[in-house]
Every structure is written in C-alpha cells, then in structure tokens.
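Undergrad: What follows is a protein structure lacking sequence information:
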C-alpha cells in the first residue's frame, strides 16, 4: 500500500507544487507513543510525506495545544493533523480532536467525518477500522451476507468498525461489557473483530471453526523477569488452531493503522481546496 501512496504522491506533487504534510502532536514522554510516532515518521518518509512533528511537555495546557491546532489548521503545507493518544489526564482529548479542521482530520474522528461514514459518503475514515477493512479486502474475505461480531464499542474502533462492516453488507452485532451470553454470540461470527483492551480475552471456545479473527487489541503485559511484551485481545496460540485467518499482535493491524493514516493524509492532499469538503 505504501508503494501505491508513493506513486500517487509523485503524480500529484508536480501539480500541487509541494509534498503532502502530516503534523503529529505528542504530549509527554509515553514510551509507546514515542515509538508509534517514530514509526509514523519513518513511514511518511518512505511515501514522500513531510512530517511536522511537535513534542510538548507533559504539563502543557489545553489552551496552548488548542492554539497549535488552530495554527496548523491554517498552515497550507499541512494536510493532516494527528493528536497522539493517550494524552496526560489533565487534558481533554475529545475537545482537542474537535478543534481539528475536518478536512485535516487524519485520524477520521471528527464528528463531521464520522457523520459522513454513517451516511456512506466519501471522507476521512477512522484509521484502525479502515485498516481492518483494507486487510480483509486484500485477503479476499467475503463480507456480504456474513455474520460479523465486533467486540468493543469505542468511537475509535468499535462503532466505526461496525458501520464499515455494515456498509460492506455484513450482518453486524456489537458486543460490549454488558452483553449477555457473549461466548454464544461470538461463536456465531464468521468475522470476529476484538477491540476490548483485555489481554487474551477471546479464547478458542468463543470462536467458530473457520472464522476470520481480527485482533485490534494492543496490551502490554509483564513477562518473565519483569520484561514487558505486547499481546492482543485474542489468545492467539489456541484460537489460531480454529480460525481460517487470524491477525497477530504485534505486526497485524498496527501497520495497517499507520498505512491508513498516510492514506488519509494523501487523500486530503489530493482534495486541495475543493469547495465540497468543509474546512
């Protein structure tokens, strides 16, 4: 996918007169966030996107970050803006996301972009669920008429994931912490997407034989000698024995999320100042 985006940038740049630009705002010194930002910057370089990363102290205030976002909204060299989550607890992440101009919302989380998803209109899509959809397409997973179960109802993954699957003509059920008879429900799924943030939560007994299992979870757990490692929401070793396809953690959906972030940035870049897209 990165090769496709690189070719698209090379074709557009002579007409637009500049490369696409992505601004990533990071607050504090979260090691995982720092690693994610470095990965995004390297991916941008491979595609030909200019990175405008800005790193702020952990005690940076809401007003200062809001002003930075407003400045980037007006910067003609910036096509995408991303606020790296999680933020320190004193900051209101949702309020900051609302300040990003919809046409520069690289994470696809602004209410206007989520509304376009609901209406089935073209627009920026939430990166992780869009990455899941791209992966399913790449592996020729048929969705029309299939039973899909999404574990999790967050605005970041669960809700947009359900909408995208529904748009692909799957029959979708969203499960959450209050769902009764959860294992019975998940056993009916042809496609099971886990996004609950609980390590190894989905066991083999919860999965139908031959199901496609997509693990969106990224959980840091302590291993031997106190060494941390990343695991997903799915008990991979055991579920792998039953699934027809399964995504690993790390290395599964994570790279697809970054790829869709680049895709969104290039999409905004290609739109330019079209009047049909709100500022």
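TA: Okay, I see it. The model shown is predicted, which means the values in this text are computed figures rather than measured ones. Residues are numbered from 1 along each chain as shown.
Undergrad: going forward, measure contacts and count neighbours with C-alpha atoms only.
TA: OK.
Undergrad: Might you report the residue contacts of the residue lying closest to residue 57 once chain neighbours are set aside?
TA: Excluding the flanking residues, the one nearest residue 57 by Cα to Cα, 6 or more residues apart in numbering is residue 28, at 5.1 Å. Applying Cα atoms under 8 Å, 6 or more residues apart in numbering to residue 28 gives the contacts 55, 56, 57, 58, 59, 87, 88.
Undergrad: A further structure is provided below for comparison with the first:
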C-alpha cells in the first residue's frame, strides 16, 4: 500500500495508508513484547460527555484492540473534581500492569489541564506532554514524543527519505506546545534549519516562501495560500477546521488552501486523510515503546 499518490498536482501524501503501515508494525512489536511476558496496556480517561472527545476515545480504544494492546477505559462524570481525577491518575501510575496513561482533553473547566498532564508518570505519558519528556525532546534524547509531530516526521520521510531532510529549511507555522514546539525540535534533530512563525511574526508569508518544508499548525482555515509556498516545497497540513458550505452543511478543511497550493507543491497532505490518522497510530506506537522502556527492553 503506497502512502503517496501521484497526481497532476504532484504527490498527495496518504496519511491513511501510512498509518495502516505503522499499525501493522505496531502489531508485530506488540507480539514481540508479549513473548517477553509483557502485555502493553493503555488506560484512557474521559471526563464528561463531550461528543467529539467520546469519538476520539472510541477510536483510540478500537485501534488498541486491533493491534493487540490491552485498553482500559475510565469514563468519569463532568462533576468529577480535580482531586478525584488526580487520584485516579496516581493509582494508574502505581499500577505496574499499565504502561500508558492518556487523559482525553479538554477536561471540564474546573480542572487544570496542566496539573493533570504533570501528574502522569513521564514513563507512562504516551501523549508526550509531560515537562520531563518535553525537556528530553529539546535535548535530543530518546523519549516519548507527541504523536502528531511524530506522525508528521514519518510522513516527511515517506516523501524525502530517511536522511533526506538534512540541510533543508523547514518552516513551522504555529508555536503550540502540542504541535509547533515539538515539531520544531524534531526537525532540528533531523538536521533541518528551522523557522517558527506565529501571530506576532512579521512578513510571515515571505518567510514561509523560503521553506523547503512547511508544517501548518495554526487552526485557521486555509490561511496559507499559494503565495506562502515555494514551488516544490513539501507541505504538511496539521489543521482540522470545520467550516460551513453554501449548501448549509459543514466540511473539514486544513490550514492550507489545498486547491491553490497542491499544483505548486512537491507533495502535500490532504484534510481529512493526511496527518489525522497518524496521530492515533503514533499513540499506539508510544504505548508499545513505553511498555518496552518500563520492562527494561
């Protein structure tokens, strides 16, 4: 199954195919770990009844089951206090049979997301958001990496080759803790020259036009047009935005104006079907990695 599709507009990077390949590898890795007497286990906590979060949790649990990872679901009412949630996390930290802990965000407003993230044992932090993992990533150490940036790197290597990023200029549009900052760190590790653009950047489009690689992660529909992109650049669109159509319906679009950019890009991810599928696949890979680390493999 090819993860890139040639069209008149260059390469459309197929995130679904790449995610399927990664999940097949994870399935093999799970089997190898099980032979050593360890069953990789992921605990997922959902607080409240947000419909989107419910879908995300169900998809993660289904993916875990499909690759042989044991999943534990904890669905807590929206009235759950911060202290109660932190105690649940503490109990899972102490459970040696649990290798990964994920608290689905957002949590209710009376609970501090930062407090929850920092309460997770960094060895079980399969989202890669704990400050110890963030610090390790910034220093180039082997650690649990946020799933979306890790998925972006895999897609880039599908197009450019394992060592093909070396020396290229990468522009990351967006500086979030979830995508922008860890993405920049991973690109630096791959020997790219990295520029990070944000809401205060001057001449952002001109800076972006210098890039061989563009990572768009700002959460604003189609903000990046053709005048932002150098011909032949590889464009990874992390944005997922729901917009209304003239027919009164809604559809998903990215941060990149796909129709305008695709004809001039060397390769580009669509939305949906690009980066999104890689995130859950990366979560499964992180769970197996955490199990190996905790077992001393």
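TA: All right, it came through fine. Bear in mind the structure is a predicted one, so any value in this text is a computation, not a measurement.
Undergrad: From the contacts of residue 28 of the first structure, pick the one nearest residue 251 of the first structure.
TA: Nearest to residue 251 of the first structure out of the contacts of residue 28 of the first structure is residue 87 (Cα to Cα; 23.8 Å).
Undergrad: What residue in the second structure is paired with that closest one?
TA: Using TM-score structural alignment, the partner of residue 87 of the first structure in the second structure is residue 107.
Undergrad: Now flag whichever of the contacts of residue 28 of the first structure is closest to residue 158 of the first structure.
TA: Of all those, residue 87 has the smallest distance to residue 158 of the first structure: 20.2 Å, by Cα to Cα.
Undergrad: Against residue 144 of the first structure, how distant is the closest one?
TA: As judged by Cα to Cα, to the nearest Å, residue 87 of the first structure and residue 144 of the first structure stand 38 Å apart.
Undergrad: just the contacts of residue 28 of the first structure now: which is nearest residue 239 of the first structure?
TA: Looking across the contacts of residue 28 of the first structure and measuring by Cα to Cα, the closest to residue 239 of the first structure is residue 87, at 33.1 Å.
Undergrad: doesn't residue 29 make contact with the closest one?
TA: No. Using Cα atoms under 8 Å, residue 87 of the first structure is not in contact with residue 29; the gap is 10.1 Å.
Undergrad: the more surrounded of those two?
TA: Taking other Cα atoms under 10 Å, residue 87 of the first structure and residue 29 do not tie; residue 87 has more neighbours (16 against 13).
Undergrad: Now do the contacts for the more buried one.
TA: Contacts of residue 87 of the first structure by Cα under 8 Å, 6+ apart are 27, 28, 93.
Undergrad: Which of those residues fall within strands?
TA: Taking DSSP state E, the ones among the contacts of residue 87 of the first structure that sit in strands are residue 27.
Undergrad: and in the second structure, which of the contacts of residue 87 of the first structure remain?
TA: Mapped onto the second structure and checked by both residues aligned by TM-score structural alignment, their matches' Cα atoms under 8 Å, those keep the contacts 27, 28, 93.
Undergrad: Now do the helices in the stretch 101-250 of the first structure.
TA: For the stretch 101-250 of the first structure, the helices defined by DSSP state H, counting those that start in this stretch cover 111-119, 127-138, 158-167, 182-186, 236-239.
Undergrad: re earlier: helix or strand: which one has the match of residue 87 of the first structure?
TA: Take DSSP states H and E as the rule and residue 107 of the second structure turns out to sit in neither a helix nor a strand.
Undergrad: how close does it sit to residue 292 of the second structure?
TA: For residue 107 of the second structure, the distance to residue 292 of the second structure - Cα to Cα - is 29 Å.
Undergrad: Same question for residue 233 of the second structure.
TA: In terms of Cα to Cα, residue 233 of the second structure sits 37 Å off from residue 292 of the second structure.
Undergrad: Which one's more surrounded, these two?
TA: The residue with more neighbours, out of residue 233 of the second structure and residue 292, is residue 233; 22 against 19, by other Cα under 10 Å.
Undergrad: Out of the helices of the stretch 101-250 of the first structure, flag the one nearest residue 261 of the first structure.
TA: Residue 261 of the first structure lies closest to helix 127-138 among the helices of the stretch 101-250 of the first structure, at 5.8 Å (Cα to Cα).
Undergrad: Would you check the span in the second structure matched by the closest one?
TA: With TM-score structural alignment applied, helix 127-138 of the first structure matches the range 147-158 in the second structure.
Undergrad: Touching that stretch from outside, list them.
TA: If you take Cα under 8 Å, 6+ apart as the criterion, stretch 147-158 of the second structure is touched by 3-4, 13, 15, 18, 127-128, 163-165, 178-180, 182-183, 186-187, 234, 236, 275-276, 278-280, 282-283, 286.
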